[in-house]
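Participant: no sequence on this one, just coordinates:
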């Protein structure tokens, strides 16, 4: 995990951008391991390595936790495992940019859920149009329909992950809850990971690749995000997070040599603009509530650790 002193000297926007780039290039790197151990095998290695590091750093205890807290951690771990598995299975069938774009509908839905603002209907329509554009391309042979469905499932699980992360975070100190959830998620993935990866999971080169995915996709982005959020306004955080689908498309082009079709590029822009518009609109509403006497949150409810 990054050294605290050095990262604190950097602007929080830079830290968050590095985290976003790390998680998306980590996903691209994970794609290169699918042929050897399958998506489930890569997820298993990622969760095992990430949990081992966090367990060693946090040394969480189960004693003293209520049954409700333990159930929340268990649900968090199960959702985390299924979210990553469905996302990696979608990556095995789709280019990285479209997969992340469809998945991004999950956190966007959480951001808009419960809102009664008329303007939010515009953002919903714009994002929905972007996803529909991708799906239309898939039905015409451009994108795998089952891959799109898996990405949508990952998005729905991301939404559940966001809600559960808030519950676990409020009842756990530091990264304790995440460490326990990652460990449970790793256990959940053992059957599928071993079935797909087999003996290849024990090869040194594959293990090293799995460690690299864990570092790029979990440890580095999450730690950088935590540091950045201490000094970054909620609106700026949301706007930078909106760049994820575009960064994912760039990673797919640079690492996996994937082509970016015009239809796909337009769809990605539509979702990015919808996410950015939602963030700006929400920040203005929060500022108005703050001026009326209520204190806006320092962290946007629609965002969660960069573990997609």
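Facilitator: Everything's here; your move. Bear in mind the structure is a predicted one, so any value in this text is a computation, not a measurement. Numbering: from 1, shown residues only.

Participant: contacts, neighbours, all on C-alpha from now
Facilitator: Noted.

Participant: Do I have it right that residue 220 meets residue 21?
Facilitator: No. Using Cα atoms under 8 Å, residue 220 makes no contact with residue 21, being 10.3 Å away.

Participant: Please compare the first structure with the one that follows:
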């Protein structure tokens, strides 16, 4: 049996595959912003993820019913009174985070948007610590953000706002996911969140998307983004966390900005200036340092 304190090579590769999947999905989504707006793309992602997760959930329940004893055990443990508030808070953060980061992607290079978004979980890690060293990591991250102000092409202020908002919602997502995970079994909380997002965003998404939303390539890309950015990475992360310590998981996740920049370079042709790369490096190093310290 694998020790939970010694990460396996397989678990590490699962996390890396999860990161790659998310960023490839982000690049595919951004490539369609000229056809449909970010809100519509976020809706397609959540709707596709909701359908996939509901099908997986139904399949799991069918298998569970084959074992009558196991079925009785599950039936004897209904959701508690705290389940719905925790699940709804988790859904609000997840949906808001998706819409905000897509609005940022539409206005900023992918790598820089993810770098700014990363300030959310980094800030959460620093706030949860009382070590003086973590103040240094926070200052390093802020120095990186300050460097972005010197980027040659300048940054869209609204894009910066949406990226930082996505980061704040990401921090909220981390907190609410822990609470929802204690009261919702399996991936039910994620299924609930994606379903709520698909319902809530349907009207604005359909209104803004117009007739273009029903194009075959748009629907296919939306389904792909839902799988790449939600279903596949969440499944891989859940499997990896069974044999990898949260600290190591956090350190691996710190390479997200670099992965986003690489995906944008390969799939979208987005190039970052040396200043942008240094700023991104500051945030990545600060994230790794804060995670190791925690």
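Facilitator: Good, I have the coordinates. Model, not experiment: these values are computed from the prediction.

Participant: Run a quick neighbour tally on the counterpart of residue 224 of structure 1 in structure 2.
Facilitator: Following TM-score structural alignment, the counterpart assigned to residue 224 of structure 1 within structure 2 is residue 236. Neighbours of residue 236 of structure 2 under the rule other Cα atoms under 10 Å: 19.

Participant: Residue in structure 1 paired with residue 65 of structure 2?
Facilitator: Using TM-score structural alignment as the criterion, residue 65 of structure 2 maps onto no position in structure 1.

Participant: Wait, residue 65 of structure 2 touches residue 74, no?
Facilitator: No. Using Cα under 8 Å, residue 65 of structure 2 is not in contact with residue 74; the gap is 10.0 Å.

Participant: Which helix or strand contains the match of residue 224 of structure 1?
Facilitator: For residue 236 of structure 2, the host element (DSSP states H and E) is helix 232-240.

Participant: Tell me which residues of that helix come out buried.
Facilitator: Of all the residues in helix 232-240 of structure 2, those buried under the rule 16 or more other Cα atoms under 10 Å are 232-234, 236-237, 240.

Participant: Work out for me the element the nearest residue to residue 114 of structure 2 once chain neighbours are set aside sits within.
Facilitator: Spatially, and ignoring its direct neighbours in sequence, residue 114 of structure 2 is nearest to residue 257 (5.3 Å; Cα to Cα, 6 or more residues apart in numbering). Per DSSP H and E: residue 257 of structure 2 is located in helix 256-268.

Participant: What lies in contact with that helix?
Facilitator: 19-20, 23-24, 26-28, 31, 109-112, 114-115, 118, 270-272, 280, 284 (Cα atoms under 8 Å, 6 or more residues apart in numbering).

Participant: Kindly recompute the last result at 6 Å.
Facilitator: 23-24, 27, 110-111, 114-115, 270-271 (Cα atoms under 6 Å, 6 or more residues apart in numbering).

Participant: Stretch 106-118 of structure 2 too?
Facilitator: Taking Cα under 6 Å, 6+ apart as the rule, stretch 106-118 of structure 2 contacts 159, 163-164, 166-167, 257, 260-261.

Participant: Give me the buried subset of these.
Facilitator: 159, 163-164, 166-167, 257, 260-261.
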